[in-house]
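> have a look at this prediction, sequence included:
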Amino acid sequence: MSSDAARTRDPQSPTAVVTGASSGIGAATVRRLRAEGYRVLAVARRTDRLTALAGETGCETLTADLTDPSDVDALRAAVAERFDGDLTALVNNAGGAFGTETVEHGKVEDWQRMFDVNVLATLRTTQALLPALRAGRGGDVLVMSSTAARIAYEGGGGYTAAKHAESVMAETLRLELAGDPVRVLEVAPGMVKTDEFALNRTGGDRARAEAVYAGVREPLVAEDVADCVAWMLTRPRHVNVDLLVVRPLAQAAQHKVVREQR
């Protein structure tokens, strides 16, 4: 969508940037925030997915790799141009898990990738957009962490380390921004069945990916988490939901999952 078209929108509409918007929780969040009346800039690496999402929802799009500082600069410029530098919400959703090896056998490149996409991309994006979030009516930084940010488990060392770091970043930022008109919110989902998360983690092994959810009655889906995001962002400005942990009923804890026999 052109900047001219964007400027014809209602200037009172809330605005949001959603990262990792090409699939899963990110795409579901774009759909939900559009339904809530937000102007949304959907950000991801896959242009074709973003184009389809824009056709479906009317969102604006930016193709960017948020591990690349120059692409983060392009995002900052896009917010300044399209939203006049006044941003209501940043949903730091981009992330992922890669590999299931033990710490002893973990691949350094997988750990590096997880820290790049979960931690450093969130850091860069938040730093770039904080001035826009402070402007006007004030804004929200929402961090999509995980229940993996609250506990360790075998085969998850790299991912849990990255999500712990992301969660601590949110906690620290909330302390540092006390007194500013910026809320810092964190959503920590448990087991969410999406098209790509487990598949990416297992290196494209579809059988192993499906086994993650085998026998689990009604794992969460992306729309469940998007519903939580929308609820948190639309609370009155004096209400800050520091942390919302959400799991399916079948998952009592990270290590306690009820699986039905087939």
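Right, received. Where do you want to start?
> make it CA atoms for all contacts and neighbour counts henceforth
Will do.
> just the helices from the stretch 151-262 of the chain, written as ranges.
157-176, 197-201, 206-211, 222-233 (DSSP state H, counting those that start in this stretch).
> of all those, which one comes closest to residue 183?
helix 157-176 (7.2 Å; Cα to Cα).
> okay, one more to line up with it:
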Amino acid sequence: MRVASLIGGGLVCLVVLVAVFASQIAPGDPAAMVARPMLPLFSPGHLFGTDQFGRDVLAGVVHGARISLLVGVAAALATLGLGTAVGLAAGFLGGFADAVAMRVTEAFQTVPTFLLALALCGVMGASLTTIVVAIAIASWPLSARLVRGEVLRLRTLEYVDAARMAGLRPLSIALTVVMPGALVPVAALFGVTVGEAILVESALSFLGLGDPNVFSWGAMVANGRTLMRTAPAVALLPGMAIAVTVLGISLLGDRFATRQRPS
């Protein structure tokens, strides 16, 4: 497990460094036509070649890392924030509020995450903000159930009773006493949620529902799928970037999840 986490951490660091220094690795606009179309791999000045429009594939891959990480992290924060709010309210209030929140949660869980995000993006339009919101709306139930269960456990502990006896208001107890403890297991979900968000964004872009104003890995795969026989690298390289990023995040996330499990 330790070796796997080191590999995952190394892959994540590599992707982050590529995203941070994308402008230095491949200066200019990744959507610009910079050379003759369909240059092969290892062409002079174009390491990954060019696509059918003469765009540099390396530039698209490195700049696409920024979009994938941005969407992944933003969607994960939005997902865990929404799930934490619902789970905290349900677990702390209990009774009717808990029952309603759990029925709503179960209703959302009956719909696959990608299908719900696909429907929402189809209705709201294609943009990075829409994708982040759609992923958050489709993915929050898991974190909500986890937070609710942890809150139900924490609210019976002595230090929570002591806070009540000290005269703290219920809202203060929920936010300052119960929530910090409930967030500990939720942190393990962050990596999993980032990886899932990257996959969903790539799939949406592949289907033409991504932001047309940015260069994403999913859009590159969609663009290169018709060139698999003549220039497979145009689709395979961004596809490999997606796989490496999600693999690294998953390996690193598993390490954090293992630390949260009781020994």
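Perfect, thanks for sending it. Source: prediction; values computed, not measured.
> quantify their similarity with the TM-score.
Remark: TM-score between the superposed chains equals 0.27 [TM-score structural alignment, normalised by the length of structure 1]; 116 aligned residues with a Cα RMSD of 5.8 Å.
> about what we covered before: figure out which of the helices of the stretch 151-262 of structure 1 is closest to residue 3 of structure 1.
When the helices of the stretch 151-262 of structure 1 are ranked by proximity to residue 3 of structure 1 (Cα to Cα), helix 222-233 comes first, at 25.1 Å.
> buried residues, that closest one. List them.
222-226, 228-230, 232-233 (16 or more other Cα atoms under 10 Å).
> again, but for stretch 237-255 of structure 2
237-239, 241-242, 244-255.
> then stretch 86-104 of structure 2?
Neighbour-count burial for stretch 86-104 of structure 2 [16+ other Cα under 10 Å]: 86-92, 98, 101-102.
> adding secondary structure as columns, could you present the residues you listed in CSV?
Formatted as CSV, the buried residues of stretch 86-104 of structure 2 follow (DSSP: H, G, I helix; E, B strand; the rest coil):
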residue, secondary structure
86, helix
87, helix
88, helix
89, helix
90, helix
91, helix
92, helix
98, helix
101, helix
102, helix
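> a markdown table please, covering those residues and showing distance to residue 138 of structure 2.
Below are these laid out as a markdown table (distance: Cα to Cα, whole Å):
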| residue | distance to residue 138 of structure 2 |
| --- | --- |
| 86 | 14 |
| 87 | 15 |
| 88 | 18 |
| 89 | 19 |
| 90 | 19 |
| 91 | 21 |
| 92 | 23 |
| 98 | 20 |
| 101 | 15 |
| 102 | 15 |
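> out of these, who's nearest residue 192 of structure 2?
Taking Cα to Cα as the measure, residue 192 of structure 2 sits nearest to residue 87 out of those, at 18.5 Å.
> so that closest one touches residue 142, yeah?
No - using Cα atoms under 8 Å, residue 87 of structure 2 is not in contact with residue 142, being 9.5 Å away.
> how about the helices in the stretch 151-263 of structure 2?
Going by DSSP H, counting those that start in this stretch, the stretch 151-263 of structure 2 shows helices at 158-165, 170-172, 179-187, 189-206, 217-224, 233-260.
> other residues contacting the second one?
Contacts made with helix 170-172 of structure 2 from outside it, assessed by Cα atoms under 8 Å, 6 or more residues apart in numbering, are listed as residue 164.
> give me the buried positions along it.
Neighbour counts over helix 170-172 of structure 2 (16+ other Cα under 10 Å) mark no residue as buried.
> what about that helix, distance to the chain center?
Averaging C-alpha positions (Cα atoms, centre = their mean, to the nearest Å) puts helix 170-172 of structure 2 31 Å from its chain's average.
> ok so, going back, which one of the helices of the stretch 151-262 of structure 1 lies closest to residue 90 of structure 1?
The nearest among the helices of the stretch 151-262 of structure 1, by Cα to Cα, is helix 222-233 at 9.9 Å.
> tell me what the closest one is packed against?
helix 24-35, strand 182-189 (3 or more Cα pairs under 8 Å, 6 or more residues apart in numbering; DSSP states H and E).
> would you reformat these as a markdown table and include distance to residue 114 of structure 1?
Listed next are those as a markdown table, based on distance: least, Cα to Cα, whole Å:
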| stretch | distance to residue 114 of structure 1 |
| --- | --- |
| helix 24-35 | 17 |
| strand 182-189 | 17 |
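> could you dump the ones you listed to a markdown table with mean neighbour count?
What follows is these, written out as a markdown table (neighbours: other Cα atoms under 10 Å):
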| stretch | mean neighbour count |
| --- | --- |
| helix 24-35 | 23 |
| strand 182-189 | 23 |
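> for these, which one sits closest to residue 69 of structure 1?
helix 24-35 (20.9 Å).
> just the angle for that closest one relative to helix 222-233, thanks.
Between helix 24-35 of structure 1 and helix 222-233, the angle comes out at 50 degrees (axes from the mean of the first three to the mean of the last three Cα atoms, to 10 degrees).
> and for residue 230 of structure 1, nearest residue in space, chain neighbours not counted?
Residue nearest to residue 230 of structure 1 in three dimensions, not counting chain neighbours: residue 33, with 6.4 Å by Cα to Cα, 6 or more residues apart in numbering.
> try residue 79 of structure 2
Residue 79 of structure 2 sits nearest to residue 136 (Cα to Cα, 6+ apart), 4.2 Å away.
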